[in-house]
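# Make a model of this:
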Amino acid sequence: MKPILIFSTANLGVSIVNTTFLGYILFTYTTFLGWDTGIILIGVALLVGRLVDALVNPIVGSASDNLRSRWGRRKPFILTGVGPLIVLFILIWNPPIWLGVNAVIIYLFITIPLFDAIFTYVVVPYYALLPEIAVTSEERVRLSMWGNIFALFGTALGFLLAPILFYNLSYLWGSIILGIMVFGTILVVIHPSIKEREEFQKIERVSFMRAFKESLKNKPYQIYLVNQIAIQFAFRVLSAGMVFVATSVIGLAFDQSVIVMTGYFVGSLASFYFWKYLASKIGRKKAYIYSMMIFTIPLAAIWLLLVIKGMAAIIFGIIISLVAGVGTGGMWIFPPIFVADIVDEEEQKKGLRREAIFYGMQEMTEKITISIAIFFEALILGMFFLYSIPDPANPGAFLNFYNPIGPLLTIGGLGLIAMIIGLLSFRKFPDKLAGKRV
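This is a model prediction of the structure:
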């Protein structure tokens, strides 16, 4: 149990970084720059950065798979990358506003690709440890469950703590505090109890191009990637869009937007054991499909906020978040296990062991998907922008307001369509890899 808890602790830090970035980068930079510079331009900067990073993912995965050292194939990447990751995380939230709009845009185009690349350098080898630490199906479910419990707390800290720190202290001190937390939690993964399997270092090395092509030929992995592209798109527009829903639709202040997201974390945390139990009864594939169905419900129901107002809107927003959280619990637990099973099957058939390239390619597709999601979200919000006013709590920054249709269309339009695609695509995933019993 000790290795599981130590491995899962690192997921806390990973989630703090990822959630804070994806949840608030678009909102934050529109407050830095004001709307007259164009949210679409900010969206393009984020899109370019994430696309560049997407190309790095499979390269890092292949390099980690082929590394042979006395410290293993994964830990050297984590140890050497966590420091630069924290530095870049702090830099992203503190652009040189005093140099003007053009300088901030250039700053975005430089810091975001670097941040994303270093994040990949650390995270892909970290996730590739999962099939080595947990060998049996039961162990993998347990590890994934605990990893996601810690990830949920990291997501909560990113969603709930970040705006409070940024708004009540400053972006500088807020990012430093979060950065220290991330550094300490990720670094624990180098603990001696986290042992890589020595026999895997003796398996044949595979060139990057061969590994890339072989992975794309894997039929179950193709189905898995299509599904992940769809649900990651839906999840990202929800996570990034809820702050706009809270402020422009429900009418809460930025630092009060955390109220709406409270239900999300309660629902996710409460559902983990439920999904583990359900998988033991009906299999992981069916349980995963049910989790996606539940997540789809609030994406459609969010349109009711057009007619629900006042305190009722706040309560309804919390309920929507609660239901989305229950669905997210299953959507977080099962996918890493599916990848681990795909890796095992390929080793049995071809004698190749390539955990990191599979996780790296997944990260690549997710980064491209997230980039597209952010771009379209920025595009739609730009179409429904109303006005800006100076932010009294942050001199030089702005508070932006939108027609409620904009934030709702990103979640209840784009997100809903993506989830339907994700549901339909995963029906073809082979049952033998989805685990009839845990």
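# CA atoms for contacts and neighbours, from now on please.
Fine.
# what's stretch 9-24 in contact with?
If you take CA atoms under 8 Å, 6 or more residues apart in numbering as the criterion, stretch 9-24 is touched by 89, 123, 147-148, 150-159, 162, 178, 181-189, 236, 239-241, 243.
# Quick one: buried ones out of those residues?
Neighbour counting by 16 or more other CA atoms under 10 Å classes 89, 123, 147-148, 150-159, 162, 178, 181-183, 185-189, 236, 239-241, 243 among those as buried.
# Let's see which of those end up in helices.
89, 123, 147-148, 150-156, 162, 178, 181-183, 185-187, 236, 239-241, 243 (DSSP state H).
# Return the list of helices and strands in contact with the top helix by length along the chain.
In the chain, with assignment by DSSP H, the single longest helix is helix 310-350. Here helix 310-350 touches helix 137-156, helix 219-244, helix 258-282, helix 284-301, helix 355-383, helix 431-434, going by 3 or more CA pairs under 8 Å, 6 or more residues apart in numbering; DSSP states H and E.
# one more to put side by side:
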Amino acid sequence: MADATPSQSAPRDLAVPLERKVPTRVKFAFGFGAIAFGIKDNGFSLLLLIYYNQVIGVPAAIVGAAVLIALVMDAFIDPIVGHFSDNLRTRWGRRHPFIYLSAIPAGLFFLLLWNPPEASNTGMFFYIFGIAFLVRATMSCFEVPMAALGPELTSEYHERTRIFGLRFFFGWLGGATMLLFTFAVLLAPTPEYPNGQLNPAGYSDYAIIASVIMSSVILLSALGTHSEIKYLPKVERVKMTLGQTFRGIFGSLSNRAFLILMLGGLCAYVSQGISFGLLTYFITYYWQLDSTALAWYIFVLMFGILGAVLGSTWLSRRVGKPRAAMLCLLLAVALQPIPYIARTIGFFPENGDPMLLPSILVFLAIGTGGLVASLILKSSMLTDVIEDDAEKTGRRSEGLFFAGQFFLQKCVSGAGVFISAAILTAAAFPDQAVPGEVADTVLRDLALIYVALIMILGSAAAYFMNRFPINEDDHHARIARMRGLTETT
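Take a look at the predicted model:
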């Protein structure tokens, strides 16, 4: 289908997005901004805990609690941003003013997160909590409006999967490339720090580079999608108080499709949070690999993510989005635990064996790719829920629904960091540990708890995704009814 022009627009009385292929440059601009999200998210998931715990010496429980509380509190910012974004009316549309205004503060607060003052453990708790909250809150002003822009660009069923696939790809590409550079260059081994990931100077350089990139890509993404404002649905302003907005989020749980999607997402995001929260610990202490191995892991992982972006649309065309999401999750459940189970029973290369790293990479990269593919499909499925709600209520509430998704995602990703810290505490993992000197029983307990949790969570997520009730035929029939092309039954 050719790109739509103003003369080809569909009737606008029901504010239905154009059914079209989005121009390639706009799709890339929409996805490009997610680089900032990827850098921020990977920084929180993979670096923050080990930096404050093993480099600075703050107890893991304090770091985990500070991040959890900050993320849970920040999650309440998302509905506020979604509320104002849905109801803002400017010559720059509903979404872009928030995106432009978020760029500089997001980078500045991220820089401060990695440059803490000298303080007691109590002081560190409040510093981590406060700055982490500000990073997340300013990023919400970008994430929620930009995600809400996605379903407004097109109502074409599979095109939405493609544009959200690009968003996930750039998010992972940005986060992974920044991590690759960080581990390969900034945290490379030195005579003073043979385990480069324990070098404090590297984190300071990381913060400067990452913050500049984050602010830049947010601005470029806003500029690259600015031309689409004139094609977006023109909707009437709905007067709602913030209290009504919060009640609307929780009331949306009465929508069976949204409830199922959020339950599946809850399990998947917690599993992802635990996996990333412990990854650096496993690489450094369990497998006893250096930062070069982490760089290789990130490099290979990108092939898994590219496969997720391409495979999610291909698979959903053949078996539908819900079943495709379930199959991708089962792939992750089957492959991610294998290295740890095989090591426990004595059927995996020993530490120092040349085959160790390639063996780990195969299972973790493909397994993580399966998890990412399921999350791409989940975002695309959420746009189907939004159309279902629009038909029933007569309101377009993309910001509200994506705020609800981010509300859940942030709560459970915070839970992932907190659970990671709790697992370390339960396994009696020492602070400022030396690789090679952690007791085998501690490492074994750490691995077994991790494997049990991700298998349970992944299986539960697959179950919920497969029960999602909206398919492609439902979507096309709904769009036709909303455009007045068929009789409403």
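# Got a TM-score for the two of them?
Here the TM-score for the pair of chains, by TM-score structural alignment, normalised by the length of the first structure, is 0.90; 428 aligned residues with a CA RMSD of 2.5 Å.
# returning to that earlier point: tell me which of the helices and strands packed on helix 310-350 of the first structure lies nearest to residue 424 of the first structure.
Proximity to residue 424 of the first structure, assessed across these by CA to CA, is greatest for helix 219-244 (8.4 Å).
# That closest one corresponds to what range in the second structure?
Taken onto the second structure by TM-score structural alignment, helix 219-244 of the first structure occupies residues 256-281 there.
# Then stretch 56-64 of the first structure?
Against the second structure, stretch 56-64 of the first structure falls on residues 77-85 (TM-score structural alignment).
# contact partners of that stretch?
Taking CA under 8 Å, 6+ apart as the rule, stretch 77-85 of the second structure contacts 94-95, 98, 137, 140-141, 144-145, 242, 245-246, 249, 398-404, 406-407.
# Now do stretch 171-185 of the second structure: distance to the chain's middle.
With CA atoms, centre = their mean, to the nearest Å as the basis, stretch 171-185 of the second structure stands 15 Å off its chain's centre.
# swap that for stretch 308-323 of the first structure, sorry
Counting by CA atoms, centre = their mean, stretch 308-323 of the first structure is centred 24 Å from the centre of its parent chain.
# again with stretch 212-219 of the second structure
Distance of stretch 212-219 of the second structure from the chain centroid (CA atoms, centre = their mean) equals 18 Å.
# quick one: it to the first structure mean distance?
Aligned to the first structure and superposed, stretch 212-219 of the second structure gives a mean residue distance of 1.4 Å (mean CA distance after the TM-score superposition for the first structure).
# which part of the first structure lines up with that stretch?
So stretch 212-219 of the second structure is aligned with residues 180-187, judged by TM-score structural alignment.
# Stretch 392-412 of the second structure now?
Residue span in the first structure matched to stretch 392-412 of the second structure, by TM-score structural alignment: 349-369.
# Just the residues contacting that stretch, thanks.
Residues outside stretch 349-369 of the first structure that contact it (CA under 8 Å, 6+ apart): 47, 50-51, 53-62, 64-65, 120, 124-125, 127-128, 131, 200, 203-204, 206, 211-212, 215, 225, 228-229, 232-233, 339-340, 343-344, 346-347.
# which residue sits closest to residue 127 of the first structure, ignoring its sequence neighbours?
Excluding its sequence neighbours, the residue lying closest to residue 127 of the first structure (CA to CA, 6 or more residues apart in numbering) is residue 359, at 7.0 Å.
# right, I mislabeled it, should have said residue 235 of the first structure
In space, and not counting its chain neighbours, residue 235 of the first structure is closest to residue 415: 7.3 Å by CA to CA, 6+ apart.
# Give the aligned equivalent of that neighbour in the second structure.
So, by TM-score structural alignment, residue 415 of the first structure is matched to residue 454.
# Around that match, how many other residues sit close by?
Using other CA atoms under 10 Å, residue 454 of the second structure is surrounded by 23 other residues.
# In contact with it, which residues?
Contacts of residue 454 of the second structure (CA under 8 Å, 6+ apart): 271, 274-275, 333, 337.
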